[in-house]
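> Next comes the sequence, and after it the predicted model I'd like to discuss.
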Amino acid sequence: MRTAAVATQAPPRVESSRPAPSAPEHAEERELVFGGFRYTCRIVRQGAPQTEPLLLLGGSSQDRHSWQSHEKWLAPLCTLITVDLPGYGSSDFLPASYGIGFLGDAVQHMLTEIGVPSVNLFGGCFGEVVGLRFAQRHPDSVRRIVFGAAASRLPEPYSEAVPRLTQTLERGDIEGAAEGLVRLFMSNPEAGKVRRHAAVARLLQRQFVNQTQDEIRKAVEHNIRLVTHGCYEPLPVPRVPTLVFTGEYDTLCTPDMGRELAATMPGALFTTVKEADHLVTVERREESADLIARFVTDRPVDGLPYCDEVEVPCPGTLALAQA
């Protein structure tokens, strides 16, 4: 097991009506083993937290370092935890025979190992798939839930693209696969105004083209895992404050699919972020960080200038102070 300290970032601006938050103490990395597979988590500790630790589970192309650009807004509020689960990032390769339940249990293993009894959970895209299964299997470990760019079923464009992308990668046509992945994740520019659309498209293209052979192998296995096991099981969901959001122009996990997901969790809130698509947390970093921060610190999320109206797709008995 390794622990490494790194420098922290400066705290962000805060609302004048709230006390200035404390700067995060330091970041460390822990190397762990679950089910025989090595994996690594990153912890940015906050000595004077305003809420429970925030666990950030990103998409399949993101790793434990992908959220560092959000830290300046989130780390002053609470301890942050990111992770390369088995099969992703720099962690060990995980055969597709291991499903989503295994990954959800790996999340619980990590929290137990690092001594964190409960978290605020954020899951984006594939991170929602793992996060929801983790919450269903370990409900006592979750205090609040935020899901972004998420759905309760595999998007049809993804299911259709997987065989084609897999064949393209197996042929060694990395450029072709990268172009296909950019088209899959990003909206058509004619759909509506999306912040930083061209810049994010170039960023994704470079990221996909520069993948190592290990990353490509894991990406192929990830696609097989999702198609084989699916992404949703109708298990009970913890009755905790929950928010689902997506970009208003998300063509992969559409707003209607986000509403469907929110409807499976009584009392969950749903909203769309303006001028964004599936890559909402990249295109609108500050706004998405602010939305997450508000929700996990029990501040209102209605009436925000960067969001559309807040909805409650499935009203329930759970009282949510955020609405």
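Arrived safely. Residues are numbered from 1 along each chain as shown.
> Going by C-alpha atoms from here, please, whenever you check contacts or count neighbours.
Fine.
> now the end-to-end length of stretch 37-55.
By C-alpha to C-alpha, to the nearest Å, the extent of stretch 37-55 from end to end equals 20 Å.
> Relative to Ala201, how far out is Asn120?
Counting by C-alpha to C-alpha - Asn120 and Ala201 are separated by 30 Å.
> and the two? which has more neighbours close in?
Summary of the neighbour comparison: Asn120 and Ala201, criterion other C-alpha atoms under 10 Å, with Asn120 having more neighbours (25 against 19).
> got a list of what that one touches?
Counting by C-alpha atoms under 8 Å, 6 or more residues apart in numbering, Asn120 touches 52-55, 142-146, 296.
> Gly89 looks like it's in a helix, true?
No. The assignment for Gly89 by DSSP: H, G, I helix; E, B strand; the rest coil gives coil, which leaves it out of any helix.
> try this one next to it:
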Amino acid sequence: MADSLAVEQVRQFSYRGYEFACRILECPSPVTEPIVVMCAAFQNIRSYHRYDAYWQDAATVICMEPPGSYSPDPVPRTVGYGFDAGALAYLLDELGLPRVNLLGVSLGTAPTHRFAQMHPERIARLMLTGAVWGDTVRPAAVAFERWLRLRRADEFGRTMVELCVNGDPTRTVRNREAVQRALLDHLSTASESEMVRYLAVAQRMVDHPMTLPGRISGMPALCVTGEHDELAPPDLVRRVAAGISGAVFTTIRESCHVSFLERNADWADLVLRFFTDRPLAGLDYLTGLEHPAGRPGHDETAPSAW
């Protein structure tokens, strides 16, 4: 049962002239470091409200939107994701948080990954879910950019839904139709100001790599994606995990890119289990656990193990 003493606050910040907000749900008696969520593209700090009941008794929950996401002046396309990672470091300093559990979702995995390269000592545990990387996301971003330039919110929404929710009838996806309707209703009714901001997001996706060279080490890490995710396919996310020392890779059964909507209770349970050091083996909603870079303390050139 959720702790009735948990208190919510929304705070506004400015990083190098770009506004952003974070939503904080304070846990009176945490059992682990704060959970900091870097929101995905086209989300905001309210997008994770549904998970309060799962997480708020274990940790303070902080949801951060990327700088400029909901301000009149979006971050320009010339700026890479190191800027967002810098904003995250600034936020943690402002909140007085030396170490956190860090969760990156979809496009939010780009600044999260960069932050882990820059500040590994500040991460207690790292979780990347639906990491959109390289060639899988750039063609999609080009399509987003086209429709947003034309101010065609209907086509933008349709394209997003087709990419995020696997429509192949031979693949089992939980709550497919309901999630498709909800996403389409939300995205295809974007306002003029929202499309301006979304366009800036799409342009940065086209112009900048999701990650920069360099291994990540020094913290437990979990990389997860949907079993049928076509935007962040399992083979690609497995390669992301291989670049993080000791990382675990897995997929969520019967889900795709928006597993946090299709199997929201299971996704929230996985996040909480990982950030509180509970076992992940044998969970019926996961396909299995792999160590693409080798188990901690083992030869990281060894083949993947279950």
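Nice, I can see it. These numbers come from a predicted model, not from an experiment.
> Would you report the TM-score computed for these chains?
Taking TM-score structural alignment, normalised by the length of the second structure as the basis, the two superposed chains have a TM-score of 0.93; 299 aligned residues with a C-alpha RMSD of 1.7 Å.
> Make CSV from the contacts of Asn120 of the first structure and add neighbour count to it.
Formatted as CSV, these follow (neighbours: other C-alpha atoms under 10 Å):
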residue, neighbour count
Glu52, 21
Pro53, 25
Leu54, 28
Leu55, 23
Val142, 23
Arg143, 21
Arg144, 23
Ile145, 27
Val146, 25
Val296, 27
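> Mark which of those residues are part of helices, please.
Restricting the contacts of Asn120 of the first structure to those inside helices, with DSSP state H as the criterion, leaves Val296.
> Quickly find the element holding the counterpart of Phe93 of the first structure in the second structure.
Using TM-score structural alignment, the equivalent of Phe93 of the first structure in the second structure is Pro74. Assignment of secondary structure by DSSP states H and E places Pro74 of the second structure within no helix or strand.
> Excluding sequence neighbours, find me the nearest residue to Pro74 of the second structure.
Closest residue to Pro74 of the second structure apart from its sequence neighbours, by C-alpha to C-alpha, 6 or more residues apart in numbering: Gly68 at 4.4 Å.
> Burial check on that neighbour, number of neighbours?
Residue crowding around Gly68 of the second structure was assessed by other C-alpha under 10 Å; the count is 22.
> For the stretch 101-250 of the second structure, just list every one of the helices.
Taking DSSP state H, counting those that start in this stretch as the criterion, the stretch 101-250 of the second structure contains helices spanning 109-118, 138-149, 153-164, 176-187, 192-207, 234-242.
> Could you tell me where stretch 189-198 of the second structure falls in the first structure?
Stretch 189-198 of the second structure covers residues 210-219 of the first structure once aligned (TM-score structural alignment).
> Any buried residues in the matching stretch, and which?
215-219 (16 or more other C-alpha atoms under 10 Å).
> how many neighbours does the closest residue to Arg295 of the second structure other than its chain neighbours have?
Leaving aside its sequence neighbours, Arg295 of the second structure sits nearest to Gly246 (C-alpha to C-alpha, 6+ apart; 5.0 Å). When neighbours are counted by other C-alpha under 10 Å, Gly246 of the second structure registers 25.
> List the contacts of the equivalent of Gly246 of the second structure over in the first structure.
Matched by TM-score structural alignment, Gly246 of the second structure corresponds to Gly267 in the first structure. Gly267 of the first structure makes contact with 241-242, 312-320 under the criterion C-alpha under 8 Å, 6+ apart.
> Most neighbours out of the residues you listed, which is it?
When neighbours are counted as other C-alpha under 10 Å, the busiest of the contacts of Gly267 of the first structure turns out to be Thr242, with 26 neighbours.
> pretty sure it contacts Thr264?
No. With contacts counted by C-alpha atoms under 8 Å, Thr242 of the first structure stays clear of Thr264, the gap being 10.9 Å.
> hmm, back to that, what does the match of stretch 189-198 of the second structure rub up against?
Applying C-alpha under 8 Å, 6+ apart, the set of residues contacting stretch 210-219 of the first structure from outside is 60-61, 87-89, 93-94, 169.
> Any chance of JSON lines for those residues, columns distance to Leu226 of the first structure?
Shown next, in JSON lines, are these (distance: C-alpha to C-alpha, whole Å):
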{"residue": "Ser60", "distance to Leu226 of the first structure": "11"}
{"residue": "Ser61", "distance to Leu226 of the first structure": "14"}
{"residue": "Gly87", "distance to Leu226 of the first structure": "12"}
{"residue": "Tyr88", "distance to Leu226 of the first structure": "13"}
{"residue": "Gly89", "distance to Leu226 of the first structure": "17"}
{"residue": "Phe93", "distance to Leu226 of the first structure": "15"}
{"residue": "Leu94", "distance to Leu226 of the first structure": "13"}
{"residue": "Leu169", "distance to Leu226 of the first structure": "17"}
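> residue contacts, the residue mapped onto Leu74 of the first structure from the second structure?
For Leu74 of the first structure, the aligned residue in the second structure is Trp55 (criterion: TM-score structural alignment). When the contact criterion is C-alpha under 8 Å, 6+ apart, the partners of Trp55 of the second structure are 61, 268, 272.
> how close does Ala191 of the first structure get to Arg239 of the first structure?
36 Å.
> With neighbour numbers in mind, choose between these two.
Neighbours per residue (other C-alpha under 10 Å) separate Ala191 of the first structure from Arg239, with Arg239 holding more: 18 against 12.
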